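>>> Generate a structure from the sequence data that follows.
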Amino acid sequence: MFLHCSSILFLLCFALQSFYLANSQSFIGVNYGQVADNLPPPSATAKLLQSTIIEKVRLYGADPAIIIALANTGISIVIGTTNGDIPALASDPNFAVQWVNSNVLAYYPASKIILITVGNEVMTSGDQNLMGQLLPAMQNIQNAINGASLGGKIKVSTVHAMSVLAQSEPPSSGSFNSSFGDTMRSLLQFLQANGSPFMINPYPFFAYQSDPRAETLAFCLFQPNAGRVDSGTGINYMNMFDAQVDAVRSALNAMGFKDIEIVVAETGWPYKGDANEVGPSVDNARAYNGNLINHLKSMVGTPLMPGKSVDTYLFALYDEDLKPGAGSERSFGLFNPNLSMTYDVGLLKSNQTPATPAPITPETPVSPSTPAIPLTPVTPATPVIPTTPVTPPAGVYGIAISCKQQHSRLLILVIMVAFTLFGLPVRGDDILL
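Next up, the predicted model:
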């Protein structure tokens, strides 16, 4: 059976787009904290990031040296205002304009700033004054962005702890804390009006600490387990990450904001901790981060958001040795100050297979006696807009292709064979590397 040429070209274009998507990790980012005295220079970090599949970096501030080092690397940057900046941003629109001029316009577009986070976990800080100032601060930053003709190009949001939810078990019952009153609705209306994401910090690590059983650990690490059935939907959740993210999705849906995108601003697992801490270890950290990366790369999504990976920023690029608190707070780093890997989770372009992958098992019935796991742990004290893949342009008799060097020869061979089989001429200048 012979296919019409246009049908062949359509199929080839579809295959090329699928190829691009399969090799693009635009949804994988990393948090770059700086509460440390032993970090490598930003220029060295920029080179390190370019050797990985990480395509986004989230900063907690707007460090000029880092922003400049990331210029012209193609790496997307999330910058943030501090909680201490919020009162001035809320009360003085000129301060917001100055902040945007100094921290965005001074570097954009060479430095690919895509999002500004106003504060961090403000809604669960307990500071009522700060909570009331959050939305005005976000609005003034947004107005400054619009005034610079960057509205839609650079988004404005804020980051929330999982405890922003009053209920999350089962995921379908996810809801926001009613004590926020109209503040949360107004924040969501702002996000919806500006096409900005809802940013959340889910940490299965803390869920395991609150329920340290073997089956809980497997559920949190994406390892073989019986799953947890959502009594509201009948969905059998196979990992804590999906359950936590879908609880947020349910909370947004319940408020009538089904079109707001979710971004995971932080998630990770410490590789060591204090003697009395449950869960930190190299094996557990490798399993969580490695299996999470594989889960994201599979594009399977979550049960309530299938077929699309949520933008996820891993915590963290380096250890931060000056952070207070438990030992685990200083042990989330994926890389050491000397730029070597703390452990291998397949982030390097030269080796994208985790050292010890743990397969995700197919869904199986869960015993009714299996107790629920709390999904709203306290996150550590410390989004983003998906890159639209470019579909290669196609003509009637040729295709222009741009692909990664390590796959280019194989891809070219496949296309040349396909064109030859169907009697289509192939010119040397039709294939661009």
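>>> switch to C-alpha atoms for all contacts and neighbour counts from now on
OK.
>>> Can you show me the strands along the protein?
28-32, 56-59, 76-81, 112-120, 155-161, 165-167, 175-176, 198-201, 228-229, 236-237, 262-267, 301-302, 305-306, 311-314 (DSSP state E).
>>> For residue 7, find the nearest of these.
strand 305-306 (27.8 Å; C-alpha to C-alpha).
>>> I have a second one here; can you model it like the first so I can compare?
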Amino acid sequence: LMACLERKHCIIKAIVEVEIEAICLELLEITARLYIHQSYKWNVSFHLICLSNQWGLLLSSPVHAFTGTYGVNYGRIADNIPKPGNVALLLKANKIKNVRIYDADPEVLTAFKGSGIEIIVGLGNQYLKDISVSEDRAMDWVKENVQAFLPGTSIKGIAVGNEVLGSTDQELWEALLPAVKNVYNALDRLDLTKTVEVSSPHSEAVFQDSYPPSSYDAAYIALEKAGFGKMEVIISETGWASKGDANEVGATVNNAKTYNKNLRKLLAKKKGTPYKPKIAIRAYIFAMFNENLKPGPTSERNFGLFKADGSTAYDIGFDGLEPSSAVSSLLSLKV
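This is a model prediction of the structure:
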């Protein structure tokens, strides 16, 4: 596990621990999830499930936003990737059942209808301040972006905001928890809390010391010492770039292939860690496609398991679209 999850060149950020602890304590009251992830380079991340007494009452039939052990992050900061309908077929052909998107695009949610793929949708930072002060606005958002697509599209979670606690916007920090509560209350009023979870993605800035990122079991031990022994750690983003700038020497096709192939094998074993052997390791892979419009260094545009035309970026056992299928309504898989 240590070898599989190891990466280099972390950007270490600092944050006052009491801030995240206070927020998590309150989130415990509404059975929310906290996604802990880092957005740069090799993208190892953690997903903390806050298990409250309320959650404990649902242990026989809890909300699960993750089936199996393997998922992907489906980003769309690109103008040349396949249409959502073809993406849904591509995921099904490769038996990938879990997807996280970064918005609630109706085209994507409509295309995934009836696919059986379980989706986490995103509520962007630009909505937080409005939703934090109004349950009615939260209700409108949930009705329009979640309820309207159920049950045909399997929406299993809402990620409220993105990397809020890693930003310098104090007003956004203060809006996060009220927004999460209002979204949860909207789901509750619509009787959807047993099927749709509430979450909030954060960068590794919430950790006082995030190195080494391969210290998976150390995260469990730290959580126990902080009083959150029932939290589960899930890797919500992990990946390796296949191309980078001159100073990103580790971003190569061979390294990306080795990392993601070994990771896929590890997850397929459905085994736990030495400290938590009965809890299978689960992860979302970053990312589905190379995204040509992403800002930043070259590596940011080359994390994809698949190229823009839908073909595989390298061979780790997946089937890709034929290049002509990326702009077609039909799926053609490589043999």
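>>> follow-up on the earlier one: what's the closest of the strands of structure 1 to residue 188 of structure 1?
Using C-alpha to C-alpha, these put strand 198-201 closest to residue 188 of structure 1, at 7.9 Å.
>>> quick one: that closest one aligns where in structure 2?
Alignment of strand 198-201 of structure 1 against structure 2: no match, by TM-score structural alignment.
>>> got the buried residues for that strand?
Across strand 198-201 of structure 1, burial judged by 16 or more other C-alpha atoms under 10 Å covers 198-201.
>>> got JSON lines for those, with distance to residue 271 of structure 1 too?
Below are the buried residues of strand 198-201 of structure 1 laid out as JSON lines (distance: C-alpha to C-alpha, whole Å):
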{"residue": "198", "distance to residue 271 of structure 1": "28"}
{"residue": "199", "distance to residue 271 of structure 1": "25"}
{"residue": "200", "distance to residue 271 of structure 1": "22"}
{"residue": "201", "distance to residue 271 of structure 1": "18"}
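>>> my guess is residue 117 of structure 2 meets residue 156, correct?
No. Checked against C-alpha atoms under 8 Å, the pair residue 117 of structure 2 and residue 156 is beyond contact range at 9.7 Å.
>>> Between those two, which is the more surrounded one?
residue 156 (26 against 21; other C-alpha atoms under 10 Å).
>>> The more buried one matches what in structure 1?
Under TM-score structural alignment, residue 156 of structure 2 pairs with residue 114 in structure 1.
>>> And for residue 249 of structure 2?
In structure 1, the residue equivalent to residue 249 of structure 2 is residue 278, according to TM-score structural alignment.
>>> Leaving out chain neighbours, which residue sits closest to that match?
Spatial nearest neighbour of residue 278 of structure 1, excluding adjacent residues (C-alpha to C-alpha, 6 or more residues apart in numbering): residue 209 at 5.7 Å.
>>> ok, that neighbour - contacts?
Taking C-alpha atoms under 8 Å, 6 or more residues apart in numbering, we find residue 209 of structure 1 in contact with 277-279.
>>> so which of the residues you listed comes closest to residue 58 of structure 1?
Among the contacts of residue 209 of structure 1, and counting by C-alpha to C-alpha, the member closest to residue 58 of structure 1 is residue 279, at 25.6 Å.
>>> Skipping its backbone neighbours, what lies nearest the closest one in space?
Nearest to residue 279 of structure 1 is residue 209, by C-alpha to C-alpha, 6+ apart, at 6.6 Å.
>>> how near is that neighbour to residue 163 of structure 1?
Between residue 209 of structure 1 and residue 163 of structure 1 the computed distance is 15 Å (C-alpha to C-alpha, to the nearest Å).
>>> what does residue 297 of structure 1 give?
27 Å.
>>> now do residue 294 of structure 1
Distance from residue 294 of structure 1 to residue 163 of structure 1, by C-alpha to C-alpha: 27 Å.
>>> cool, and residue 5 of structure 1?
For residue 5 of structure 1, the distance to residue 163 of structure 1 - C-alpha to C-alpha - is 56 Å.
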